[in-house]
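Asker: Following is a predicted model, sequence given first.
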Amino acid sequence: MILPRNPFKAGLAHGEPLYGIWAGFAHPYATEITASFGYDWMLIDGEHAPNTVPSILAQLQAVAPYHTAPVVRAVGHDQLLIKQLLDIGVQTLMIPMVESAEQARALVQAMRYPPHGFRGVGGGLTRATRWDAVPDYILDAQRELCLIVQVESRAGIDNAAAIAAVEGVDAVFIGPADLSTGLGHVGNPSHREVQQCIRQAIDATLAAGKACGILAPAEDDARRYQAWGCQFIAVGIDISLMRQAALNNLARYRDLTAAPSTSRTY
């Protein structure tokens, strides 16, 4: 058996735009439905969605037959958790709140086996090796692994050039919500200062020869960031899309009828 290919990493290498969707329901059935929509990639969120290692594994298995490439966001920088996520077959890993080149280098080491890092060897116990069916997995694994570091604070923006320059960092992803909040512009990522910081991070990432991504559910934002150089953009969030569609559906009827009665007859 050959080492499984990472379609997300291949897409980055081709330089084509990659449009993604956030998967926040933390359930394999919902994630499989989302994978069937045809987005280039999907973010299985282990930071803010109620996911665990087993629930992420179930979602990876559910979406495996589909075109949409899974990206998994860890809850933090925990090196032991990173080991577990890689062992269950995560190939593209996003780590939130990276603020320095030192942090980025530590994350690279957590994804690599000795002598280049300190990832533990699971061998035949792990899905990543297809239970020892992939020859030379330890030697070849890094070829198909992809590390995305998330820049979403003032410190991250200030250090974006150094972070992006770290060997082993494949891409930088910008988080406008945390960034705007941290800069004191709560709920307003369109603020001029926030936009200047986003542009600064994009320019620094591209100057380092790395791919840049961002979360931008609003179309005008997505198109602006793409024009600035972002290659992979999350243009939708499954929960938000469902909520808005449901509200719009209900409004079609509530707007045409009297206020609902407090009593019902069945």
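Answerer: Received, thanks.
Asker: from here on, contacts and neighbour counts on C-alpha atoms
Answerer: Noted.
Asker: For the stretch 1-150 of the chain, which segments count as helices?
Answerer: 7-14, 28-35, 53-63, 79-87, 101-110, 137-140 (DSSP state H, counting those that start in this stretch).
Asker: Looking at the ones you listed, spot the one closest to Gln244.
Answerer: helix 28-35 (15.8 Å; C-alpha to C-alpha).
Asker: helices or strands up against that closest one?
Answerer: The contact analysis (3 or more C-alpha pairs under 8 Å, 6 or more residues apart in numbering; DSSP states H and E) places helix 28-35 against helix 53-63.
Asker: Now tabulate the helices of the stretch 1-150 of the chain in JSON lines and tack on mean neighbour count and distance to Arg243.
Answerer: Listed next are these as JSON lines, based on neighbours: other C-alpha atoms under 10 Å; distance: least, C-alpha to C-alpha, whole Å:
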{"stretch": "helix 7-14", "mean neighbour count": "16", "distance to Arg243": "28"}
{"stretch": "helix 28-35", "mean neighbour count": "19", "distance to Arg243": "14"}
{"stretch": "helix 53-63", "mean neighbour count": "18", "distance to Arg243": "21"}
{"stretch": "helix 79-87", "mean neighbour count": "19", "distance to Arg243": "30"}
{"stretch": "helix 101-110", "mean neighbour count": "19", "distance to Arg243": "35"}
{"stretch": "helix 137-140", "mean neighbour count": "14", "distance to Arg243": "42"}
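Asker: okay, now the one to match up with it:
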Amino acid sequence: MQLRKNRFKEAIQSGQLQLGLWSMTRDPALTEMLAGCGYDWINLDCEHTPNHIDRVLSMLQAIEPYDTEAIVRATHLDPAEIKQLLDAGARNIVIPYVQTVEEAQLAAASVEYPPKGIRGVAGSTRASRFGAVTDYVKTARDNICLIVQIETADAMSRIEEIAAVDGIDAMFIGPADLAASLGHPGDVKHPEVQAAIVEAIQRITAAGKPAGFLSGDQEMLDKVVAAGGLMMGIDIDMILLRRAALERLETCRKWLD
């Protein structure tokens, strides 16, 4: 048995725009429904949700039958957690809050088997189809996409150095933390923040790496795509649900007038 090609990684490496959705709801049935909506990717967030490996596994299984690719954002740069996510079948991994070359190198080592990396070897995980992919250890890294998040002013100052680290496949801008780092907490629409985001996307692209971004602000999304963004998270499922619920209620409140 051979591994299924990572369509998401192939697409961004060839310069194809990929439209995705950030997921914070932790419900496998909802994840499965969203996977059938036609998004190129869905990110399962562990950093800002109480997601654990067993729930992530269920959501990965829910996405598996569909054309949508799963991405998983780890809680932080932790080789042990990254190993568990990879063994569970995640193959697109986002590492938040990477600020230095050394942290980028550790992230790259965490998704690579020895002698080049430090990922622990297991023979019968879901990632290898429980051992059915007999050459998994030799071929796994080709199908793994490692994405590091640039979320601070310090990280912004090192974009080119981080991009040059062997094993970094793509880079993603985290707007909320970047806004806070720039002195504008909670104000991602501040002109300084928006200018920094556009600049970061341009610099990442110029450094030869696919650049990503998440926002529900259509105007900002348009600016990022124009700047070269390829991994576009166009909304968050929890916010989508709340927005739709509020809009539906407001529409029907006319009966109370």
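Answerer: Arrived safely. Note that the structure is predicted; figures quoted are calculated from it, not measured.
Asker: Using a markdown table, lay out the helices of the stretch 1-150 of the first structure together with distance to Ile237 of the first structure.
Answerer: Output for the helices of the stretch 1-150 of the first structure, formatted as a markdown table (distance: least, C-alpha to C-alpha, whole Å):
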| stretch | distance to Ile237 of the first structure |
| --- | --- |
| helix 7-14 | 18 |
| helix 28-35 | 10 |
| helix 53-63 | 16 |
| helix 79-87 | 22 |
| helix 101-110 | 26 |
| helix 137-140 | 34 |
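Asker: Looking at the ones you listed, which is nearest to Leu183 of the first structure?
Answerer: Using C-alpha to C-alpha, the helices of the stretch 1-150 of the first structure put helix 101-110 closest to Leu183 of the first structure, at 20.9 Å.
Asker: so how far is that closest one from its chain's centroid?
Answerer: Its chain's average C-alpha position is 18 Å from that of helix 101-110 of the first structure, according to C-alpha atoms, centre = their mean, to the nearest Å.
Asker: same question, stretch 50-59 of the first structure
Answerer: On C-alpha atoms, centre = their mean, the centre of stretch 50-59 of the first structure falls 15 Å from the chain's centre.
Asker: what's that stretch aligned against in the second structure?
Answerer: The aligned range for stretch 50-59 of the first structure in the second structure is 50-59, by TM-score structural alignment.
Asker: Pull the residues that contact that stretch.
Answerer: Arg26, Asp27, Pro28, Thr31, Glu32, Leu44, Asp45, Cys46, Gln84, Leu85, Ala88, Gly89 (C-alpha atoms under 8 Å, 6 or more residues apart in numbering).
Asker: what's in contact with stretch 125-140 of the second structure?
Answerer: Contacts for stretch 125-140 of the second structure (C-alpha under 8 Å, 6+ apart): Met1, Gln2, Leu3, Leu86, Asp87, Ala88, Gly89, Ala90, Tyr113, Val121, Gly123, Ser124.
Asker: Count residues in the vicinity of the first one, would you?
Answerer: By that I understand Met1 of the second structure. Met1 of the second structure has 11 neighbours, counted by other C-alpha atoms under 10 Å.
Asker: what number of residues lie near the closest residue to it other than its chain neighbours?
Answerer: Nearest residue to Met1 of the second structure, sequence neighbours excluded (C-alpha to C-alpha, 6 or more residues apart in numbering): Val133, at 5.0 Å. Neighbourhood size, Val133 of the second structure [other C-alpha under 10 Å]: 17.
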